[in-house]
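Student: Sequence first, then the predicted structure, then my questions.
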Amino acid sequence: MAETFNAFVITRDDDTKEQSAGWTTVSMEDLPEGDVTLRVRHTTMNYKDALAITNKSPVVRRFPMVPGIDIAGEVTASDSPDFAVGDEVIMNGWGVGEVHWGGYAQYARMKSDWLLKKPAGLSGADCMAIGTAGYTAALCVQRLLDAGLTPDKGTVLVTGANGGVGSFSVALLSALGFTVAASTGRPEEADYLKSLGASEIVDRAELSEKGRPLDKELYAGAVDSVGSTTLANVLSKVKYDGTVAACGLAQGFDLPATVMPFILRGVTLAGVDSVMAPKPRREAAWALLDKHLDRAKLAEITQEADIKDVADIAPDLIAGKIRGRLLFKVD
């Protein structure tokens, strides 16, 4: 194991509070506390990573910080009985990249409770192409399945369908036999969404403006990553006894809704958190991805990029100029 290695480090001046970031050499002794050390092999970029790098939002809460909330790699040292040297592992969330050093480095040190064994049917690169976005989508789909949703009950709506969570939700639901309606504000992406399995394209404008407290029953369930007025309208359109899995706030964190869908139609609003989800729930989500995610569709929404360019890529991701998932190989 190397004594020093390369890492992308975000620092902040204590006096001016100005943030700077770049690649530098760090020591193994600089790694944070944890009982498992990893050689990072692959990572990706999420919206949260891009916010941390560009300082568009106060994501980082401890400095210096290495961003990268998703990691795939192999164990190089372990004090945990659950992991041995050479084990291939993955990690998502747990405040990594915010308060604990993440995956934009050749090595990382983690708490063993945060790690999962890599699913047998997926490579480390596959897992990072999926990343937190796909893992969150799987958590959402699992919530719908746990609520008893089956394909015969009708169409499932996916909002923010062009985003990472939305794209994976469309692909997973389609693979499970559901008829999927995909909501997007980019009509030029209709063919892309249909290639992932969407049967119907819904204009985002139909959901983003104030609607009726109780509308026509159109959908058996939904995956929503948008929140705010969009989620309120989705709830108003869900059929009796339907379920909506909510995981995001792209439009806003408010919810200008009424209780009518809940008390007149028995609709369930199921919250989904990916950051602190317990290990059994994570394992179930990754098992769902391993079994049902179409590898050809995964390849279609994935593009490889050079990790050396993360500082240049982050602003483009925030601006919505990057479609699908980015995959970084950590050399």
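Tutor: Structure's in. What do you need? Residues are numbered from 1 along each chain as shown.
Student: Could you use CA atoms for every contact and neighbour count after this?
Tutor: Fine.
Student: and Met260, how many neighbours does it have?
Tutor: 14 (other CA atoms under 10 Å).
Student: Give the burial count for Lys269, as a bare number.
Tutor: Small correction: residue 269 is Leu, not Lys. Residues near Leu269, counting by other CA under 10 Å: 17.
Student: Could I get the contacting residues of Tyr135?
Tutor: Listed by CA atoms under 8 Å, 6 or more residues apart in numbering, the contact partners of Tyr135 are Ser274, Arg282, Ala285, Trp286, Leu289.
Student: Swap in 7 Å and give it another go.
Tutor: Ala285, Trp286 (CA atoms under 7 Å, 6 or more residues apart in numbering).
Student: take a look at this one as well, against the first:
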Amino acid sequence: MTLFRAFRIHSDEAGYRAGIEAMSADALSPGEVLVKTAYSSVNYKDALAGTGKGRILRTYPLNGGIDVAGHVIASTDPAFKEGDAVLCTGSGLSETRDGGYGEYVRLDARWTIPLPAGLSLRESMILGTAGFTAALALLRMQDNRQVPALGPIAVTGASGGVGQLAIDIFSRAGYEVHAISGKADHFDVLRSLGASACIDRHQLVFSGKPMDSARFGGALDNVGGSMLSGLLPLISPYGNVAICGNAGGIAFDSTVMPFIIRGTSLLGIASAGTARDIRDSIWQHLASDWKPRHLERIATREVELDGLPGIFTRMLTGDSSGRTLVRINNTV
């Protein structure tokens, strides 16, 4: 194989730097499945890693990109053969091993998912870690007896990738969704994705009481901080709050009252290390009964490898919404 292009991240005596480089397949992280990349995506974690604004990588150098989808070109694992369409999210990509921002990637067979019927490679990367996270939250909430009859689901950070996909996924699954966002100019879009109500974060006032009148049956919180503190007293008896982000801070104030009076559950959503059997189940849901109905509307932009730095900057300054698809090879 000739040299190929990759967005590679370094941190050494010369400092932190990232950009397009030529590399060979022999330099890729070890793994059983060699894939020609079709698409990747941009997540907040990718922007932190690609700019050095967050300590994401545990070893250097590595190719960025925590999501990847493409076609197998070689495999030493009999479960995969040349030409198979596959995807992978998290599972050490752009953390302990080379990620999806390269024309080729070598994957660990344990975490390589055959593309399920009902999804294209492109659709799988519009979903990516963001869609997987939203679906994992729904799975965990339903495992803990969340049902639509408990009341509407509040989705915070609703204009972001996880938020928009969560609106679509939860509404597809039969839940009423109330979108909370600081970007009121995005409300029409959020309603078009399935939100029955939109709440301006800047006008949302919490009472500060340990308990308040129940307003939501549950919540998917991308924000943390004071938002999480304010939501907990508003959850209906035996509702769940799934927490998957910390845009508003990693600390929050609360009391035991929502937990011991109403039986509220706080569920942590850690998508990167999800067990394989749960991954398989979630991707089957995302290809069928939970498949978002508005994926192309949620994919608000598409870039190639050269466009990554600009997208990272926009994402870290809050000037982005929806999902950014990364087209790497001209493969559908």
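Tutor: Yes, it's here. This one's a predicted model, so the numbers in the text were calculated from it and none came from an experiment.
Student: And the TM-score between these chains?
Tutor: Remark: TM-score between the superposed chains equals 0.94 [TM-score structural alignment, normalised by the length of structure 1]; 328 aligned residues with a CA RMSD of 1.6 Å.
Student: From the centroid of structure 1, which residue is nearest?
Tutor: Ala133 (2.0 Å; CA atoms, centre = their mean).
Student: per the alignment, that residue corresponds to what in structure 2?
Tutor: Using TM-score structural alignment to pair residues, one finds that Ala133 of structure 1 aligns to Ala130 in structure 2.
Student: isn't there a helix covering its match?
Tutor: Yes: remark: Ala130 of structure 2 belongs to a helix, assigned using DSSP: H, G, I helix; E, B strand; the rest coil.
Student: And the strands in the stretch 101-250 of structure 1?
Tutor: 107-110, 116-117, 156-158, 180-184, 200-203, 219-224, 238-246 (DSSP state E, counting those that start in this stretch).
Student: Need those strands in TSV (columns: distance to Gly34 of structure 1 and mean neighbour count).
Tutor: What follows is those, written out as TSV (distance: least, CA to CA, whole Å; neighbours: other CA atoms under 10 Å):
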stretch	distance to Gly34 of structure 1	mean neighbour count
strand 107-110	5	25
strand 116-117	15	18
strand 156-158	38	30
strand 180-184	41	26
strand 200-203	46	18
strand 219-224	35	29
strand 238-246	32	24
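Student: okay, the ones you listed in a markdown table with distance to Asn92 of structure 1 next?
Tutor: Shown next, in a markdown table, are these (distance: least, CA to CA, whole Å):
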| stretch | distance to Asn92 of structure 1 |
| --- | --- |
| strand 107-110 | 11 |
| strand 116-117 | 9 |
| strand 156-158 | 23 |
| strand 180-184 | 26 |
| strand 200-203 | 31 |
| strand 219-224 | 20 |
| strand 238-246 | 19 |
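Student: So which of those is nearest Gln303 of structure 1?
Tutor: Among those, the nearest to Gln303 of structure 1 by CA to CA is strand 180-184 (21.0 Å).
Student: Let me see the contact set for Gln142 of structure 1.
Tutor: Gln142 of structure 1 touches Ala285, counting by CA under 7 Å, 6+ apart.
Student: one step back: out of the strands of the stretch 101-250 of structure 1, which gets nearest to Gly86 of structure 1?
Tutor: strand 116-117 (11.1 Å).
Student: To what extent does the closest one diverge from structure 2 after superposition?
Tutor: Taken against structure 2, strand 116-117 of structure 1 registers an average deviation of 0.8 Å after superposition, with mean CA distance after the TM-score superposition for structure 1.
Student: That strand maps to which residues in structure 2?
Tutor: Using TM-score structural alignment, strand 116-117 of structure 1 pairs with 113-114 in structure 2.
Student: tell me how far the matching stretch is from the chain's mean position?
Tutor: 17 Å (CA atoms, centre = their mean, to the nearest Å).
Student: Please report how far the closest residue to the residue nearest to the centre of structure 1 other than its chain neighbours lies from Val40 of structure 1.
Tutor: Spatial nearest neighbour of Ala133 of structure 1, chain neighbours left out: Val165 (4.7 Å); criterion: CA to CA, 6 or more residues apart in numbering. Between Val165 of structure 1 and Val40 of structure 1 the computed distance is 24 Å (CA to CA, to the nearest Å).
Student: No more questions from me, cheers.
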